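In: Build me a model:
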Amino acid sequence: MKLFVRNTILLPAIALSSCGHGHKEGEQVELPAIQVETQTVERKEVPVFEEVVGTVRPKKEAQVAAKVTGRVLTMDAVPGMKVKKGDVLARLDVRELEAALERAEAALAQAERDVTRFAKLRESNAVSEADFEQAEARRQMAAASVRETKIMVENAVVEAPFDGTVTRKFLEPGNLASPERAIFSMEDSSLLQLEIGVAESLAGEIELGDSFHVEISDTGFDGTVSEISPSADVGSRTFSVKLDLPNEEALRAGQFGRAFLPRGMRDAIAIPETAIISRGQMDYVFVAEDNTAKLRIVRTGSSGDGSTEILAGLEPGEEVILSPPSVLQDGQPLTGASEAENYPR
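Out: Here you go, the predicted model:
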């Protein structure tokens, strides 16, 4: 890299092209020499990436259903509501279950009286040991029936299985709920993944724990492979791979994302991004040639790590100007040359 030292005072570009101020009409205004930094264009190995598209999905999601069958009495949550684990989402009509619980408790009370009575009769040998054991078994079965019915009554209250957000509701009050019919769907949006479909040629090179660059809504992240499907999808012939994403406020389930999977290295020309000037749909660079700045149209390729690949417009050995000043013009002279130090290539 070279440093061109400016010997004259910089003038605004607009003043350089104006008439008057001591110049005759049609007289060409001489541009002052300007100081710039340059870097020699070189061919080097650059990484090749395969871009794979996917969708952001919650790592934890669930269809929430009642554990018992019954009519929905109240809906205590709506889509979009954030809930904590154990919060009540819905309640079922439990009148029939409560009646069943009363019957079970009555049966248990009777069974306990029978056991007490048979125990006294056994002491006087009025009943056999087998009769007493049957009474005790009836008591135990009645107690189990009470416990079971109590659990069913408790399960008529539908609770959130984890901290998260209610995303959809499928039933309304009055509808019949059952373990086979979901009432709500939930997701934990604090834990998101990018799910991508990877071709067979790439899937074999991916391992759990690998980290890849991911772009979502023009923002870059690092995604870590947490799941790899052992079999390919029959329709797409791709393997599902899930990458854990950082907990970022900008990320939302359902967003479109891209993952960049490495495919090795190749020989290419790459220059610092700071050397490139974008105007509309065109990209330009300034080249230092014979102590003069020359504006050059270039065709750019992929970018990464502060560098951009140049597909056309530059050759190895040329000197490209880094961070060209806004006043720099095509044909402007550069003066002096010395090696600039400590600039990354």
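In: Could you use CA atoms for every contact and neighbour count after this?
Out: Will do.
In: okay but Ala312 is in contact with Thr300, surely?
Out: Yes - in this structure Ala312 lies within contact range of Thr300 using Cα atoms under 8 Å: 7.3 Å.
In: ok, those two, which is more surrounded?
Out: Neighbours were counted for Ala312 and for Thr300 using other Cα atoms under 10 Å; Thr300 has more, 19 against 12.
In: Compute the distance between that one and Asp330, please.
Out: Distance of Thr300 to Asp330, given as Cα to Cα, to the nearest Å: 20 Å.
In: Tell me where the longest strand sits in the chain.
Out: strand 43-65 (DSSP state E).
In: this one as well, want them side by side:
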Amino acid sequence: SSRFIMSQFVALTLECKSRILGAQRRRQTAFRLTLRKRRRAGPQGESAQPQGFGVQTLVRPAILNGGSVRMRSRRQHVHVLSLPLHFMLFALLFPAWDCGRPADTEGGQTAGSAGGSSRMSTGEVIFPVTIAVAERKNLVKQVRVSGVVRARREVEVLARTDGDVVEVRKRNGDFAHAGEVIVRFDDRELRLALDRAETGLLGAQIEYKSLGSSEAVFRGDSARLQERLAEARLRLAETEEAFRQGKMSPEEYLRLKRTYETDVAYYSVHREDVMAIKSGLSQARETYQRAKMDWEASQVKAPFNGYIADCTVRQGMRMRGGEKLFKLVDASRMYVDVDVLETEVGKISPGSRAEVVANAFPGRAFSGIVAAINPVVDPQLQTVKVTIELSGTHPKTKAAPADWGRARLLAGMFATVSVETGILRDRLLVPREALLVRDQRTLVFTVEEGLAKWCYVEVGEQNEEYAEIKSGIKVGDKVITSGHYTLAHDAKVQVGSPGENRVAE
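Out: This next block holds a predicted model:
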């Protein structure tokens, strides 16, 4: 285009001028050094002609006055010589100065090239561009927010007993099944305590059997005990009536009530319960259960299927009860928690479709839906917590996925979420990259017969990828999406993509 040619000529002129002035400064410096040498050499050297510097071709004759030198530079001649070149370039480019922008017609379109006012020959200057076809399709409106990926469940597994670690069977990233032993403590003392508790339980069971064959223990369900229990209940009813009538003090009422509760507990107990208490079976069973729990705590198991994470425990380490051993991550389903502005949360509803792109995998999108919307607004940030449930990203449960670590979402990843808020159907759309703004008006470049055509357009709704065109172009037009920032009307273009090079038709 004319602007491109003009910029090239101006750049060339400035470069030539810079080189001429640089050479002049270097020669002047050499001349000053020569004069200094002549002063040091004395009167005999003043009349000597400097050799190798071409002084008379650079400056006018110098006037020596009292050891001082006046030198008139020929820089003025350089400026004078460069002026004709500037005037010549201006005269050459002025007629084509406004040829880069087409004249407007009444409908906002560019004037055709038949009149000859908006089309000029660009010679062999060809601009490489890429294009897209304007199509009618649905425009999906979205709300774009950022959030953090989390797993379905994440728990920190803690040590439940004190002891030395003797074995660690899993490492970070390993998959563990529910109930599988991950860490094992030294259990020798705990095993001894369990054996003692088991022996005590056996002795109590023998004593219990002995009492079962003896008549020393009464039967709690005998008729005599039932009569005593009925008498105790009658006394309690009489006591409550006397207390309501004010014939009994509160202290005496509480004493008689405690006596009644003791009688009920004594007369209602079963014979087997009395035998268990007298034989020590109940206490022995409790001691055994506690010793068994302590021994089982020496073997730390996975509470559910998941991946081992943040495991820092090593064999030989001394751990105390309550200290963290590792984290278990259930990645069977992933979620993304995002903060949506309160002004936009009304556009989102549970079940709305969403698209998630993690920063770690910019070329891969994960689909999901809005699973939950927090009914409370954060008073400081003025945002609402929204949970996105992802689909199709959970790994296998019986074995680690083959692509683990390559294209798999991990808990804690930062992601960008686009939540669908509405669909505008049957709209003329072009990529947003095709839009340009010049003279405070929006335009696109189309390709016709290998030439770029400047077209003003009216833009409607937009999303992150596409823009609706209300007027200016039609369906099927080829709009330029890259390489169009320096284009002019009727500039010759070459359409292609990486690895492709063809002329637009």
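In: where does the TM-score land?
Out: After superposition, the two chains reach a TM-score of 0.64 (TM-score structural alignment, normalised by the length of the first structure), with 279 aligned residues with a Cα RMSD of 4.4 Å.
In: who touches the helix or strand just after the longest strand of the first structure?
Out: The helix or strand immediately downstream of strand 43-65 of the first structure is strand 70-75, counting by DSSP states H and E. The contact list for strand 70-75 of the first structure (Cα atoms under 8 Å, 6 or more residues apart in numbering) reads 89-94, 156, 171-178.
In: what about Asn175 of the first structure, neighbour count?
Out: 14.
In: mind listing what it touches?
Out: Asn175 of the first structure neighbours (Cα under 8 Å, 6+ apart): 71-72.
In: cool, the one 5 residues further on as well?
Out: By Cα under 8 Å, 6+ apart, the residues touching Glu180 of the first structure are Ala65.
In: do that again at 10 Å, thanks
Out: The neighbours of Glu180 of the first structure, taking Cα atoms under 10 Å, 6 or more residues apart in numbering as the test, are 65-69.
In: Output these as CSV; include the columns distance to Gly164 of the first structure and neighbour count.
Out: Shown next, in CSV, are these (distance: Cα to Cα, whole Å; neighbours: other Cα atoms under 10 Å):
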residue, distance to Gly164 of the first structure, neighbour count
Ala65, 16, 20
Ala66, 18, 23
Lys67, 20, 18
Val68, 23, 21
Thr69, 25, 19
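In: from the contacts of strand 70-75 of the first structure, which would you call buried?
Out: Among the contacts of strand 70-75 of the first structure, the ones that count as buried by 16 or more other Cα atoms under 10 Å are 89-94, 156, 176-178.
In: Distance of Thr116 of the first structure relative to Ala109 of the first structure?
Out: In terms of Cα to Cα, Thr116 of the first structure sits 11 Å off from Ala109 of the first structure.
In: ditto for Ser240 of the first structure
Out: Taken as Cα to Cα, the span from Ser240 of the first structure to Ala109 of the first structure is 58 Å.
In: Neighbour count for these two, which is higher?
Out: The residue with more neighbours, out of Ser240 of the first structure and Ala109, is Ser240; 19 against 14, by other Cα under 10 Å.
In: For Val153 of the first structure, what is the corresponding residue in the second structure?
Out: For Val153 of the first structure, the aligned position in the second structure is Trp295, judged by TM-score structural alignment.
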